[in-house]
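Student: got a predicted structure plus its sequence, pasted below:
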Amino acid sequence: MNQAQNTYFNTQITTANPGELTLMLYSGCVKFLKLALKSMEAGDFEQKNTYLIKAINIVDELLITLDMKYEISQSLSSLYIYIKELIIKANIKTQQEPLFESIQLVTELRDTWSEALKLVKS
């Protein structure tokens, strides 16, 4: 079952266009941030750290794939850096508030990106 699921996810990633890949990154980041929050609430700090590192890796990927020739990329870069700082703060200080804020910001980015993809398709 696990191998079939991995094959499915790999196929999804290799056949997705750049817009869909960005949406997947946003969705994965939200997922890991929420899992980190649950782990924090459960007192499982090792698992919290693991999930937050995964979220940071996704934010780093979003940062390095920005095409800086577009004006919006400057704003997104600043926002991604801020989100990364929130995640690091939540991890180091084991605080939920920066985690709540980062979840809200990435969720808004994901939802906006999803709407933009729908508009492009129609």
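Tutor: Received the coordinates, thanks. Computed from a prediction, not measured in an experiment: that's the story for all the values here.
Student: contacts, neighbours, all on C-alpha from now
Tutor: Noted.
Student: give the contact list for the most centrally placed residue in the chain.
Tutor: In the chain, the residue lying closest to the centroid (CA atoms, centre = their mean) is Cys29, at 2.4 Å. Residues near Cys29 by CA atoms under 8 Å, 6 or more residues apart in numbering: 54-55, 58-59, 106.
Student: buried ones among these?
Tutor: Buried residues within those, counting neighbours by 16 or more other CA atoms under 10 Å: 54-55, 58-59, 106.
Student: structure two is appended below for comparative analysis:
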Amino acid sequence: MNNLAKKYRNVQHSTTDKGGVLLLLHDGILRELRKAQEAFSEPHGGELSLLKAQMGVVELDRTLNFEAGPELADSLHNLYLHMLWVMSEALEKRDALGLAPVIKMLGELREAWSVACTETRQAKRAV
């Protein structure tokens, strides 16, 4: 990534609300998962991308607020653990298709968060 793109991304991250940062994190994880899928055909290909995706999922897990919504946080925690396990299995077997369920789940979560963020922003504007 060139220097200008890095600067833009840093500004984007520093000026985005919490919901926007969450969406950016989902986007980054999905991007790395797709890169890993494509690179699995090469020897040792995709390992770095998959590691980045796993680190992103760990970060999602770290942001869970068990006090604000214990049931939701517990469900998401278990889902994130499952995703990490599936990613590890896919890496061990070098199975690009094995990442498809994680990509699907994360895409659906990202869409749900996007809707929630939009509704929250609209509610704040209405006040």
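Tutor: Sure thing, it's come through. Just so it is clear, the structure is predicted and the values come from calculations on it, not from any experiment.
Student: so how many other residues sit close to Met1 of the first structure?
Tutor: Counted with other CA atoms under 10 Å, the neighbours of Met1 of the first structure add up to 6.
Student: gap between it and Tyr8 of the first structure?
Tutor: Applying CA to CA, to the nearest Å, the value for Met1 of the first structure to Tyr8 of the first structure is 11 Å.
Student: now do the shared contacts for these two.
Tutor: Contacts common to Met1 of the first structure and Tyr8, judged by CA under 8 Å, 6+ apart, are absent.
Student: show me the contact partners of the helix or strand Tyr8 of the first structure falls within.
Tutor: Using DSSP states H and E, Tyr8 of the first structure maps to helix 2-15. The contact list for helix 2-15 of the first structure (CA under 8 Å, 6+ apart) reads Leu21.
Student: what residues of the following helix or strand past that helix count as buried?
Tutor: Following helix 2-15 of the first structure in sequence order, the next helix or strand is helix 18-42 (DSSP H and E). By neighbour count with 16+ other CA under 10 Å, helix 18-42 of the first structure contains the buried residues 20, 22-37, 39-40.
Student: and if you look at stretch 39-55 of the second structure?
Tutor: Those would be 39-40, 45-47, 49-54, for stretch 39-55 of the second structure by 16+ other CA under 10 Å.
Student: ok, now stretch 99-114 of the second structure?
Tutor: Residues of stretch 99-114 of the second structure classed as buried: 99-100, 102-103, 106-107, 110, 113-114 (neighbour count, 16+ other CA under 10 Å).
Student: would you turn the residues you listed into CSV with distance to Ala126 of the second structure?
Tutor: Listed next are those as CSV, based on distance: CA to CA, whole Å:
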residue, distance to Ala126 of the second structure
Leu99, 41
Ala100, 39
Val102, 36
Ile103, 34
Leu106, 30
Gly107, 29
Arg110, 24
Trp113, 20
Ser114, 18
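Student: name the nearest of these relative to Thr63 of the second structure.
Tutor: Trp113 (13.7 Å; CA to CA).
Student: I'd guessed that closest one sits against Gly19; true?
Tutor: Yes - between Trp113 of the second structure and Gly19 there is a contact under CA atoms under 8 Å: 7.5 Å.
Student: and the helix or strand hosting Ser102 of the first structure, what does it pack against?
Tutor: Per DSSP H and E: Ser102 of the first structure is located in helix 96-121. Counting contacts by 3 or more CA pairs under 8 Å, 6 or more residues apart in numbering; DSSP states H and E, helix 96-121 of the first structure is packed against helix 18-42, helix 71-93.
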